[in-house]
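> My questions are about this predicted structure, shown below with the sequence.
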Amino acid sequence: MANPYLQVLRTAHALPMVLAAFIGRLPLSMVGLGSVLLIADETGSYGLGGAVAATGAVTTAVAGPLLGRWADDHGQRTVLLPVLAVFIVAGCGFLTAVKGDWPVWTVFATAGLAGACIPPVSSMIRVRWTHLLRGSHRLPTALAMESVVDEFVFIVGPVLVTFLSTTGHATSGVVTAFTLAAIGSLLFAAQRRTEPP
């Protein structure tokens, strides 16, 4: 019997979509820990780093449903590209605020804005699978595969960001996370054939 996951990946245009989404969602598991490690390196305070990371996590949770509704109403690409732009600008502001010893409120504000605008690739790919496989017996397999990929992301991402932040420059982990978000989101947005109407 053929592997059901391989059958799902053989769906037309699925493999590039899955690879782009994997890259695009890695930052979700990297930004928080990377921020803690960066701030602790700069200030010596893990408490401040944890509070800043928590701010980003809360704004991600609050903004997620709003971004999802916006994408449902206007299309994924229409939402993903401006959200990514704000995420990158907020990330640059966050790095500048931390490295430039700006007032603490600017660190929280930029981290919160970046958290609110982290590209929602993980939820968008589930909508794409539902669009591609609507009515197919393969849809539950595709969604199960996405759950496995999410778990894998949350295993690989923290290890990668910790390695980068502690063996090189402290900013390496966060910069890599933002770079992966940009690359993955742009590649994902380019997958026009899988985008639902």
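Cool, got the structure.
> For the rest of this, base every contact and every neighbour count on C-alpha atoms.
Will do.
> quick one: what helix or strand has Ile88 in it?
Under the criterion of DSSP states H and E, Ile88 resides in helix 76-99.
> Show me what that helix is in contact with.
Helix 76-99 is contacted from outside by 39, 42, 67, 70-71, 102-103, 106-107, 110-111, 113-115, 117-120, 124, 171, 178, 181-182, 185-186, 189, 195-196, using Cα atoms under 8 Å, 6 or more residues apart in numbering.
> Helix or strand next in line after that helix, which one?
If you walk from helix 76-99 toward the C-terminus, the next helix or strand you reach (DSSP H and E) is helix 104-116.
> Now do that next one against helix 76-99, angle only.
Orientation of helix 104-116 against helix 76-99 (axes from the mean of the first three to the mean of the last three Cα atoms, to 10 degrees) gives an angle of 160 degrees.
> helices or strands next to helix 104-116 in the packing?
In terms of contacts (3 or more Cα pairs under 8 Å, 6 or more residues apart in numbering; DSSP states H and E), helix 104-116 is packed against helix 46-74, helix 76-99.
> Which residues belonging to the last one are considered buried?
Buried residues in helix 76-99, defined by neighbour count with 16 or more other Cα atoms under 10 Å: 76-77, 79-81, 83-84, 86-88, 90-95, 97-98.
> cool, and the longest one?
Residues of helix 46-74 classed as buried by neighbour count (16+ other Cα under 10 Å): 46, 48-50, 52-57, 59-60, 63-64, 67-68, 71.
> ok, now which ones touch Val148?
Shown here is Val148, which makes no contacts under the criterion Cα under 8 Å, 6+ apart.
> Quick check: which element contains it?
Since the elements are taken from DSSP H and E, Val148 ends up inside helix 139-167.
> Over to Arg128?
Assigned by DSSP H and E, Arg128 belongs to helix 121-132.
> Packing partners of that helix?
Going by 3+ Cα pairs under 8 Å, 6+ apart, helix 121-132 lies up against helix 14-25, helix 139-167.
> Second structure follows, compare the two:
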Amino acid sequence: MPSYAAVLRPPHARRTFGAALIGRLSYGTVSLSLVLAVKDASGSFALAGTAMALFGATSVCLSPVRAAFVDRYGPRRALVPMAGCYALLLLVLAAATRHPGTPPPLIAALAAAAGAGTPPLGPTMRTLWRRLVPERELLECAYSLDGVAEELLYVAGPLLVGALTACASPSAGVAVSALLVLAGTVALVTSPVAAGPHRESAGSPPGDLRPAGSPPGPTGPAGVRSRWPRWPRQPVVVAAGVGLALGGLDLLVVADAARHGRPAAVAWVLAALSAGSVVGGLVNGAVSWHAPARLRLALLAAGLGLSLAGAGLAPNLPVLGAATALAGLFVAPALTTSYLIADESAAPDARTRAGAWVNTAVNAGSTGGTAAVGVLVGRVPLALCFALVAAPALLSGASALPVLGRVSRRPRRRRRRRAGAGSGART
């Protein structure tokens, strides 16, 4: 039976996972720290927003490229140079924003360069989980634990930044982010699990999700046939839909709280979303699922979309908080299942890259959802805005239809085979 204790029991599992979490905590602290530091140094929200946008754009768009280096050269040879350059640029940014007077173009250029070097610690850790727990059920449990921990890091990160800015300048948060990623990366790559690129024997990867009798996919660089030569289609599409929905939801909650005259309520409504996501992720990892992963993913996306559409009908903020908590139940399981399908669909030497595509889809979708809702709010009724935000998740859930068709046809195929066998015996 899958359990979180079993996931952490293999040798080096706790050490490797703990090291990855230390490094990934940097991603929970760097965004707010960078915005506060640039605003404090320049006095301009516009420059702070521009620097953060450039940092996020280069980080998200180049994520699959950086992950490809990890696949090719292994975590030790690829992550250390990335983390070193990333940490160095963050320290330079911290120094540049410590006092006013740094030219805005230089701050923007440093932010863009730092984002380009962000080490893919999340996709790398998900690849390393397969080495630690190759069993299918334990791997899904490990991915759920990983997703829940990441959710908590993004809650703890801003709290840590708040504590730092209370006793030091905002640039201290940028410097601490650099030290966290460097310490976590070094601890991660020194684990015996991180030695060398990921390799498996030729043939389909373990847990290959291709239906029986389907034609083989293109041959990957290592001679292993993979259904997805470039990027895993269904999990990337669903992850983008989830990202669009969540990115739009943040702004819609702000607008709804302002409409009710309680702007401070935004914090606990969004906290309800995170709490629901944590609960959903823990339950998802503790259950042995029998339904196909692709079907589960599509249904989870549809559940998220329906919950968000219903949230638009909430008459008050407590009901809105309950609706967002319900929507949160689907978030972590949907992302966990997306990463799992991407891992199982890719060739062994492309798994980090496949996970990075899912990561990129979530982050790019979130940015796009925020931008789209920013245009709609004030022009369209809020209930309709919620429905439009839910639409991408609902549409991505339509990918369940082909899977349902295959599942419903399987019993009929078996019955036809048995009937044919019986008639042959009589003749």
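Great, that's in hand. None of the values given here were measured: they were computed from a predicted structure.
> Now the TM-score, please.
Once the chains are laid over each other, their TM-score by TM-score structural alignment, normalised by the length of the first structure reads 0.92; 196 aligned residues with a Cα RMSD of 1.7 Å.
> before we move on, back to that, what's the mean distance for the helix holding Arg128 of the first structure versus the second structure?
Comparing helix 121-132 of the first structure with its match in the second structure after superposition yields a mean distance of 1.0 Å (mean Cα distance after the TM-score superposition for the first structure).
> contacting residues around that helix?
Contacts made with helix 121-132 of the first structure from outside it, assessed by Cα under 8 Å, 6+ apart, are listed as 17-18, 21, 24-25, 68, 76, 139, 142-143, 146, 150, 185, 188, 194-196.
> one more time with 7 Å, if that's ok
The contact list for helix 121-132 of the first structure (Cα atoms under 7 Å, 6 or more residues apart in numbering) reads 21, 24-25, 139, 142-143, 185, 194-196.
> quick one: Pro119 of the first structure and Ala189 of the first structure, what's the gap?
Using Cα to Cα, to the nearest Å, Pro119 of the first structure is found at 11 Å from Ala189 of the first structure.
> so how many other residues sit close to Gly168 of the first structure?
Residues contacting Gly168 of the first structure under the criterion other Cα atoms under 10 Å number 11.
> Would you check how far apart it and Leu160 of the first structure are?
From Gly168 of the first structure to Leu160 of the first structure the distance is 12 Å (Cα to Cα).
> Ser169 of the second structure: which element?
Using DSSP H and E, Ser169 of the second structure sits in no helix or strand.
> oh, I was asking about Gly365 of the second structure
Gly365 of the second structure is located in helix 351-376, with elements delineated by DSSP H and E.
> do the same with Ser136 of the first structure
If you go by DSSP H and E, Ser136 of the first structure is not part of any helix or strand.
> Can you get me a residue count around it?
10.
> I'd guessed Gly50 of the first structure sits against Val36; true?
Yes - taking contact to mean Cα atoms under 7 Å, the distance of 5.6 Å between Gly50 of the first structure and Val36 places them in contact.
> quick revisit: from the contacts of helix 121-132 of the first structure, which two are the most distant?
For these, with distances taken as Cα to Cα, the pair at the greatest spread is Leu139 and Ser185 (23.1 Å).
> Between the two, which is the more surrounded one?
Set side by side, Leu139 of the first structure and Ser185 show unequal neighbour counts under other Cα under 10 Å, the larger going to Ser185 at 26 against 18.
> List the contacts of the more buried one.
Ser185 of the first structure sits next to 24, 119, 121 when contact means Cα under 7 Å, 6+ apart.
> now swap in Leu38 of the first structure and tell me
Contacts for Leu38 of the first structure were tallied using Cα under 7 Å, 6+ apart; they are 170-171.
> ok, it to Val83 of the first structure distance?
Per Cα to Cα, Leu38 of the first structure is found 24 Å from Val83 of the first structure.
> what's the answer for Pro158 of the first structure, then?
Taken as Cα to Cα, the spacing of Pro158 of the first structure relative to Val83 of the first structure amounts to 23 Å.
> Could you do Gly44 of the first structure as well?
Distance from Gly44 of the first structure to Val83 of the first structure, by Cα to Cα: 32 Å.
> Measure how the helix holding Gly365 of the second structure sits relative to helix 45-61, angle-wise.
Direction vectors for helix 351-376 of the second structure and helix 45-61, defined by the same axes, to 10 degrees, enclose an angle of 150 degrees.
> which residues in the first structure does helix 351-376 of the second structure align to?
Counting by TM-score structural alignment, helix 351-376 of the second structure pairs with no residue of the first structure.
> What is the helix or strand following that helix packed up against?
On the C-terminal side of helix 351-376 of the second structure, the nearest following helix or strand under DSSP H and E is helix 382-397. Secondary-structure packing of helix 382-397 of the second structure (3 or more Cα pairs under 7 Å, 6 or more residues apart in numbering; DSSP states H and E): helix 233-259, helix 293-311.
> Now check the first structure for the residue matching Gly420 of the second structure.
Residue pairing (TM-score structural alignment): Gly420 of the second structure is not matched to any residue of the first structure.
> and Gly420 of the second structure, how many neighbours does it have?
The criterion is other Cα under 10 Å. On that basis, Gly420 of the second structure has 11 neighbouring residues.
> and it, that's in a strand?
No - note on Gly420 of the second structure: no strand contains this position according to DSSP: H, G, I helix; E, B strand; the rest coil, which reports helix.
> Against Arg426 of the second structure, how distant is it?
Distance, Gly420 of the second structure to Arg426 of the second structure, by Cα to Cα: 10 Å.
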